[in-house]
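Engineer: sequence first, then the predicted structure, then my questions.
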Amino acid sequence: MEEKKLALREEIDDKFKWKIEDMVESDEAFEKSLEELKGKVSKFKNFKGTLSESRDSLLAYLKFDDEFFCEGERLYVYANQKLHEDLSVSKYQKYAGDIQNVLVMAYSEDSFARPELLSMDEKTLREYMEGDGDIKIYHKLLSDLIDEKEHVLSFECEEILAKAGRFDNAGQDIYSMFNGADIDFPEIKDENGESVKLSNGRYVKYLESTNREVRKEAFAAMYKTYGALNNTIAAMFNSSLSKSAFYSDVRKYKSS
């Protein structure tokens, strides 16, 4: 018989959980790595004005940029996976916010690169791209950048957009907290007539039940709960659409 109450994560067998410690071994290791990454943000400025000097100078920048954001992604995934274990835990809300802030600072410091690269003579840039050695790894990245030239703004504008990145996911973050922590679904009757707490995770199971009444009650309970919050959900969706429309406009895309 299924438990009426939703199980807490610590009550679930470890074999059903992701092994996030394979990515970052502990919270202490995360905090240490985060501080180390934060200390490297200022190093982006060392490359400003050097990208067109030679193939080697361009490669040095590309390697640093690659290594920085690969490490940033590792820490971002750890923080957000820990957060999504239980969205109400403030410690991991802070972790997710901390790594997001470090990445936004890095995007801001790194914002010179695309305008600087595209200010180069295209023939020279393509000659750099076609060189032997590690530069070949970045051929597609540079080729895509050239293709995006008409949508890349001045350094000053790119810097502003990079700094605005801390607000990019506001709508998504609000929805995640709303849908994963705050929303409260009612109980329904399962196939055995037992009262069970409905959740996003259990919804699919009951929607696939062989009992039509269970399917009907699960569907009605789920969408009645969401329906009572139509205005809130619409406001979150509108904020996401507004963000897409803004970036489409400033980067001169034909649509969002």
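Structural biologist: Cool, got the structure.

Engineer: okay, CA-based contacts and neighbour counts for the rest of this
Structural biologist: Noted.

Engineer: excluding residues flanking it in the chain, which one is nearest S239?
Structural biologist: Leaving aside its chain neighbours, S239 sits nearest to G171 (5.8 Å; criterion: CA to CA, 6 or more residues apart in numbering).

Engineer: so the one you found sits against M236, correct?
Structural biologist: Yes - applying CA atoms under 8 Å, one finds G171 in contact with M236, separated by 5.3 Å.

Engineer: here comes the other one, which I'd like you to weigh against the first:
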Amino acid sequence: MAKQIPERSQLAPETTWQITDLYPTDEAWQAARKDFLALLERMAGYAGHLGDSAASLLGFLQLQDQSMVDGDRLISYAYRRTDEDTRNPVYQQMSAQADNCIVAWSQAQAFQTPEILAIPAEKLDSFYKEEPALEAYRLLLDRILHKKEHTLSAEGEALLAAAGSMGQAPGNTFALLNNADLTFADAVDEKGEAHALSHGSYIALMESSDRTLRASAFHNLYAGFDKVKNTCASLLGAQMKQLQFFADARHYPSALHAALDDTEVPVEIYHNLIQTVHKHLPTMHRYVALRKKLMGLDELHYYDLYTPMVADADQQVTFEQAKELARQALAPLGKEYLSILEEGFTHRWIDVYENQGKRSGAYSAGVYGVHPFVLLNYTDTLGDAFTLVHEMGHALHSYLSNREQSPSYAGYKIFVAEVASTCNEALLIRYLLGKTTEPRQRAYLINHFLEQFRATLYRQTMFAEFELWCSEQTRQGQALTAEALCAKYAELNRSYYGDEIVADPDIALEWARIPHFYYNFYVYQYATGFACAVALSQRILREGEPAVQDYLHFLSGGCSTDPVSLLQGAGVDLSTPAPIDAALDYFGQLLDEMEALLNG
């Protein structure tokens, strides 16, 4: 009999998050919302006056800090309540009110950047002398001033703002095509039974042990995209053109420069990632050959890449056992880290189990001045234990940055967002491998990590290389036709996966289904974050306390300096190939052991 999913009211309170740490009641939230909107009116009252005096500028910035703290708490309560039971109309309405608060907050400070840019440099320097408290905001103001050379006149900015909605059109149209309009023929298994094929079911079908079903899902998905490939090519071409338009308008050398400038990351890091991964492609080719051998296949196809290549050795892990695994695996991070981790466990930061209507998946949401809130849907698997340590990595990163930084500098850049979570996973893998000599269990664990390397470091770098090629073609005035895109994508797949996999013609169309190509040079950060996490975990295990202290300083850094410098302080220098080399060398070592287990 299938296990029944309980209603929210049936859950033990200790397995739910302590939402009253934000507000004791919904009524208290409504009162806080009114206070927040009044605070925004006070902020808006500074419009036209930021350059009047040092006191005026300081007063606005202090109010802005307060609005970030109050708004963070306000929005988190509404969203967390909604995620507890997405069917609840009370919290649906509350989330809509929170969304309106976000819009109001944006409008209340829209004048900030142009007014600060209009303050003469000499006058701003004098402000620091008149109001020493402004020094706390110097980095914030310097970041705004850095944009000056890429900021247009008031008329030009208004024109670009008006064009912004048109710039979103390619991505929005692709999302509608991809999510709403595209349909696929059912996949058929070896018994002739049909399975509904959609974006939601595709990966689950590709993980099936039924090869007939996998092949059917693969071919039918790309048959759907083949029918709209010219439309997809036009949309991707329009995306690249609009990025180039805004880069040109703001006087950047390229769309890549424009995108990375926002996150304070030098473009050399993007190129370095691709070049270093290329150097390690032979190791990826070895992995593909090993997968083919382990699966006992005469021919390996792209639809064979997602199904486990090791017989399932998953084990049941209760939530209490998962917490103990986390304590043991993360012990190398020291007493302070474990103390905060334990605080999260005992003070109900975590919403553990599924209930009717609860949001799916998992996440961590930091809240300034309170604590993070972690959503899980725990089902007693080892994979869920990995999810726990992953999300607690995010949670402690947020907790430490919020504790040590002012509101202006607490939010860490997206470039480092996945480092702490993946570092925790790497430490858990190392701990589990250190605790078992049983070949089947070791093979299962190694397979888990090898797949992360393949899907995150190699595949996302391939995506990044393809996106860069698309951008460069556009910059040079070349058309992104479906034929050209398919040819380039097929070429990259041959380069990354090697000769041991059949060059299925369908894979050349994969570019057409990847929404991340509309995210403006986003995907490379998955690869750099993963490489950094592996390098950091290795340094922590190798060097102990000095590495731990550097790592905690990184976790506490927020955006108090640029993300590359923060990582350098933790011992990872992405301006060199070393971290990516180290991660991929470890991939090779894991591969060596897997081959030894196979031959043994």
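Structural biologist: Cool, the structure landed. Keep in mind the model is a prediction, meaning the values are calculated, not measured.

Engineer: coming back round to it: how about the secondary structure of the residue nearest to S239 of the first structure?
Structural biologist: Reducing the assignment to helix, strand or coil with DSSP: H, G, I helix; E, B strand; the rest coil, the entry for G171 of the first structure is helix.

Engineer: max-length helix in the second structure?
Structural biologist: When the second structure is parsed with DSSP state H, its longest helix is helix 54-84.

Engineer: what packs against that one?
Structural biologist: If you count contacts as 3 or more CA pairs under 8 Å, 6 or more residues apart in numbering; DSSP states H and E, helix 54-84 of the second structure packs onto helix 26-44, helix 89-108, helix 121-130.

Engineer: my guess is F68 of the first structure contacts K38. True?
Structural biologist: No - with contact defined as CA under 8 Å, F68 of the first structure and K38 do not form a contacting pair (9.8 Å).

Engineer: how about the strands in the stretch 251-400 of the second structure?
Structural biologist: Taking DSSP state E, counting those that start in this stretch as the criterion, the stretch 251-400 of the second structure contains strands spanning 350-351, 363-365, 373-375.

Engineer: pull up the aligned stretch in the first structure for the first one.
Structural biologist: The counterpart of strand 350-351 of the second structure in the first structure, counting by TM-score structural alignment, does not exist; no residue aligns.

Engineer: and that strand, how far from the chain's centre?
Structural biologist: Relative to the mean C-alpha coordinate of its chain, strand 350-351 of the second structure is positioned 20 Å out (CA atoms, centre = their mean, to the nearest Å).

Engineer: what sits against the residue of the second structure positioned farthest from its centre?
Structural biologist: For the second structure, the C-alpha lying farthest from the average C-alpha position belongs to E130; by CA atoms, centre = their mean, that distance is 41.6 Å. With contacts defined as CA atoms under 8 Å, 6 or more residues apart in numbering, the neighbours of E130 of the second structure are A54.

Engineer: that one and L50 of the second structure, how far apart?
Structural biologist: From E130 of the second structure across to L50 of the second structure, the span is 15 Å (CA to CA, to the nearest Å).

Engineer: equivalent analysis for R327 of the second structure, please.
Structural biologist: As it turns out, when the distance is counted by CA to CA, R327 of the second structure lies 49 Å from L50 of the second structure.

Engineer: what about R81 of the second structure, how many neighbours?
Structural biologist: By the measure other CA atoms under 10 Å, the count of residues near R81 of the second structure is 19.

Engineer: isn't it up against Y91?
Structural biologist: Yes - taking contact to mean CA under 8 Å, the distance of 6.2 Å between R81 of the second structure and Y91 places them in contact.

Engineer: just to revisit the earlier point, R327 and L50 of the second structure - which one has more neighbours?
Structural biologist: For R327 of the second structure versus L50, the count of surrounding residues by other CA under 10 Å is larger for L50: 22 against 19.

Engineer: and what about that one, helix, strand or coil?
Structural biologist: L50 of the second structure falls in the coil class when you classify it by three-state DSSP.

Engineer: so what's the residue count around G434 of the second structure?
Structural biologist: 10.

Engineer: assign a three-state SS to it, would you?
Structural biologist: When the rule is three-state DSSP, G434 of the second structure gets the label helix.

Engineer: measure it to C101 of the second structure for me?
Structural biologist: Distance, G434 of the second structure to C101 of the second structure, using CA to CA: 49 Å.

Engineer: could you do A233 of the second structure as well?
Structural biologist: As for A233 of the second structure, its distance to C101 of the second structure is 37 Å (criterion: CA to CA).

Engineer: one more: D248 of the second structure?
Structural biologist: As it turns out, when the distance is counted by CA to CA, D248 of the second structure lies 33 Å from C101 of the second structure.

Engineer: again with P253 of the second structure
Structural biologist: The span separating P253 of the second structure from C101 of the second structure equals 37 Å under the rule CA to CA.

Engineer: of these two, give the one with the bigger neighbour count.
Structural biologist: With other CA under 10 Å as the criterion, P253 of the second structure and C101 differ in neighbour count, and C101 comes out ahead with 20 against 12.

Engineer: distance check, the more buried one against Q107 of the second structure.
Structural biologist: Computed with CA to CA, the distance linking C101 of the second structure and Q107 of the second structure is 10 Å.

Engineer: next: A121 of the second structure.
Structural biologist: Taking CA to CA as the measure, A121 of the second structure and Q107 of the second structure are separated by 26 Å.

Engineer: please apply the same query to E324 of the second structure.
Structural biologist: Noted for E324 of the second structure: a distance of 47 Å to Q107 of the second structure, by CA to CA.

Engineer: try L541 of the second structure
Structural biologist: If you measure L541 of the second structure against Q107 of the second structure using CA to CA, the figure is 48 Å.

Engineer: mind checking which of these two has more residues around it?
Structural biologist: Here L541 of the second structure and Q107 are set side by side on neighbour count (other CA under 10 Å), and the busier one is L541, at 15 against 12.

Engineer: for the residue lying closest to G165 of the first structure once chain neighbours are set aside, give me its contacts.
Structural biologist: Counting by CA to CA, 6+ apart, G165 of the first structure lies nearest to V104, which is 6.0 Å off, once chain neighbours are set aside. Listed by CA under 8 Å, 6+ apart, the contact partners of V104 of the first structure are A162, K163, G165, R166.

Engineer: understood, closing this out.
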